[in-house]
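Peer 1: When you get a sec, could you give me coordinates for this:
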Amino acid sequence: MSLLIIWHSRTGASEQMAQAAMQGCRAGDQCVAADAVTSEQILEAGGYLFVCPENLGSMTGAMKEMFDRTYYDALGRIEGRPYSTIIAAGSDGEGALRQIDRIATGWRLRRVAEAKIVNFHAQTAEQIWALKTVDREVLSDCEAIGAGLSEGVALGVF
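Peer 2: I've put the predicted structure just below:
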């Protein structure tokens, strides 16, 4: 089984973090933009890493739309599979995290790694819309998250 990293990004932060997570992954794992994810990919994956920004206190609309498109096809068919999350936030990220966790609960996924919330402290329109550069230390953490999830899924540890 493989890890599926699903991401959406508006200003580059989530994409950079998803790509960093993918650097730690094994061959056969996938990193797919939320708007391109299919129900088949959800069903075939052995675990998931959801990476997105928080927008207006919620997960990004593109990530929500991915869940809307795939939810019922996967319902009852992926129980017990592992997941984790990486959230790019302007202030706290907790709203996006709660939403993803609620959907994961419906799918009966198991959180196997603590969520990583990266706060960019963007509070003005200019700061929010600005392209982001993620610190090397954060990218290293994301790579480690990807490696841990990938290895755990491959070994059947989760």
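Peer 1: alpha carbons only for contacts and neighbour counts from here, please
Peer 2: OK.
Peer 1: hey, which helix is longest across the chain?
Peer 2: Ranked by residue count under DSSP state H, the longest helix found in the chain is helix 136-155.
Peer 1: can you pull the buried residues of that one?
Peer 2: Within helix 136-155, the residues that count as buried by 16 or more other Cα atoms under 10 Å are 139-154.
Peer 1: Quick one: residues contacting the residue nearest to residue 79 when sequence neighbours are not counted.
Peer 2: Leaving aside its chain neighbours, residue 79 sits nearest to residue 108 (4.8 Å; criterion: Cα to Cα, 6 or more residues apart in numbering). Residue 108 sits next to 78, 79, 80, 81 when contact means Cα atoms under 8 Å, 6 or more residues apart in numbering.
Peer 1: mind checking how far residue 108 is from residue 21?
Peer 2: 23 Å (Cα to Cα, to the nearest Å).
Peer 1: again, but for residue 60
Peer 2: On the measure of Cα to Cα, residue 60 and residue 21 end up 19 Å apart.
Peer 1: neighbour count winner among those two?
Peer 2: A side-by-side neighbour count of residue 60 and residue 21, using other Cα atoms under 10 Å, places residue 21 first with 27 against 20.
Peer 1: which other helices and strands contact the helix or strand that contains that one?
Peer 2: Under the criterion of DSSP states H and E, residue 21 resides in helix 13-23. With contacts taken as 3 or more Cα pairs under 8 Å, 6 or more residues apart in numbering; DSSP states H and E, helix 13-23 sits against strand 3-7, strand 30-33, strand 47-55, strand 82-89, helix 136-155.
Peer 1: structure for this one too, so we can compare:
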Amino acid sequence: MATKKLLIVAHIPSDNTRRLREAVVEGASFPDITDVELRALIPFDAEPLDVKWADAVILGTTENLGYMSGALKDFFDRVYYPCLDDTQGKPYALYIRAGHDGTGTRRGVETIVTGLRWRAVQPPLICRGPWQEEFVDQCRELGMTMAASLEAGVI
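Peer 2: Down below sits the predicted model:
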């Protein structure tokens, strides 16, 4: 079986958002998952070739003024057209660290990935409101679920 490739593109402007991304990576690196290669990048470092390399993508963003982070928007601005024809149907998952409700952030990301014709493999994880330690566990589970599903050929 060929090794599957999982790209994590997450904006991490704070210690807490760094913990969320680390939890996603930790979950995706669970010892029982042996045939998934990970690449975790901040949005400014992710390029179209990274997206094309990946068999699936996990996106992580903060809610900024009711929208995705400028960093994630910059990522989409740079990869949209170079990836449009080559990544249709790509499975993705999204997590949002939202101080409010995350609705505008979710809508903004979903509008772009719909244009890319990517395929959501689960509803977005919205870590909303004041910080809660359970956000870390939820992100770990997200990473594990994506990697295990990718390895098993479910997504």
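Peer 1: could I get the contacts of residue 108 of the first structure as CSV with distance to residue 116 of the first structure and neighbour count?
Peer 2: As requested, the contacts of residue 108 of the first structure are arranged in CSV below (distance: Cα to Cα, whole Å; neighbours: other Cα atoms under 10 Å):
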residue, distance to residue 116 of the first structure, neighbour count
78, 23, 18
79, 23, 15
80, 21, 16
81, 19, 19
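Peer 1: ok, of the residues you listed, which one's closest to residue 13 of the first structure?
Peer 2: Closest approach between those and residue 13 of the first structure, by Cα to Cα: residue 81, at 26.2 Å.
Peer 1: what's the counterpart of the closest one in the second structure?
Peer 2: Aligned by TM-score structural alignment, residue 81 of the first structure pairs with residue 90 of the second structure.
Peer 1: on that earlier part again, let me have the helices and strands packed on helix 13-23 of the first structure in a markdown table, extended by distance to residue 117 of the first structure.
Peer 2: What follows is these, written out as a markdown table (distance: least, Cα to Cα, whole Å):
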| stretch | distance to residue 117 of the first structure |
| --- | --- |
| strand 3-7 | 14 |
| strand 30-33 | 19 |
| strand 47-55 | 9 |
| strand 82-89 | 5 |
| helix 136-155 | 10 |
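Peer 1: Let me know which of these is the nearest to residue 114 of the first structure.
Peer 2: Comparing those by Cα to Cα, strand 82-89 comes nearest, at 6.8 Å.
Peer 1: Mean per-residue distance, that closest one versus the second structure.
Peer 2: In the superposition against the second structure, strand 82-89 of the first structure averages 0.8 Å from its aligned positions (mean Cα distance after the TM-score superposition for the first structure).
Peer 1: Now do the same for residue 95 of the first structure: its match in the second structure.
Peer 2: Using TM-score structural alignment, residue 95 of the first structure pairs with residue 104 in the second structure.
Peer 1: Please say which position in the first structure residue 50 of the second structure maps to.
Peer 2: Using TM-score structural alignment, residue 50 of the second structure lines up with residue 41 in the first structure.
Peer 1: who's in contact with its match?
Peer 2: By Cα under 8 Å, 6+ apart, the contact set of residue 41 of the first structure is residue 4.
Peer 1: try it again with 10 Å
Peer 2: If you count contacts by Cα atoms under 10 Å, 6 or more residues apart in numbering, residue 41 of the first structure has them with 3, 4, 30, 32, 70, 74.
Peer 1: Considering the buried residues of helix 136-155 of the first structure, which is situated nearest to residue 13 of the first structure?
Peer 2: Of the buried residues of helix 136-155 of the first structure, the one sitting nearest to residue 13 of the first structure (Cα to Cα) turns out to be residue 139, at 9.9 Å.
Peer 1: Quick one: map the closest one onto the second structure.
Peer 2: Residue 139 of the first structure maps onto residue 136 in the second structure when the alignment is built from TM-score structural alignment.
Peer 1: so what's its match closest to, chain neighbours aside?
Peer 2: residue 20 (5.4 Å).
Peer 1: what about that neighbour, how many neighbours?
Peer 2: Close neighbours of residue 20 of the second structure, defined as other Cα under 10 Å, add up to 27.
Peer 1: Residue 81 of the second structure now?
Peer 2: Neighbour tally, residue 81 of the second structure, other Cα under 10 Å: 12.
Peer 1: Looking for the alignment partner of it in the first structure.
Peer 2: Residue 81 of the second structure maps onto residue 72 in the first structure, by TM-score structural alignment.
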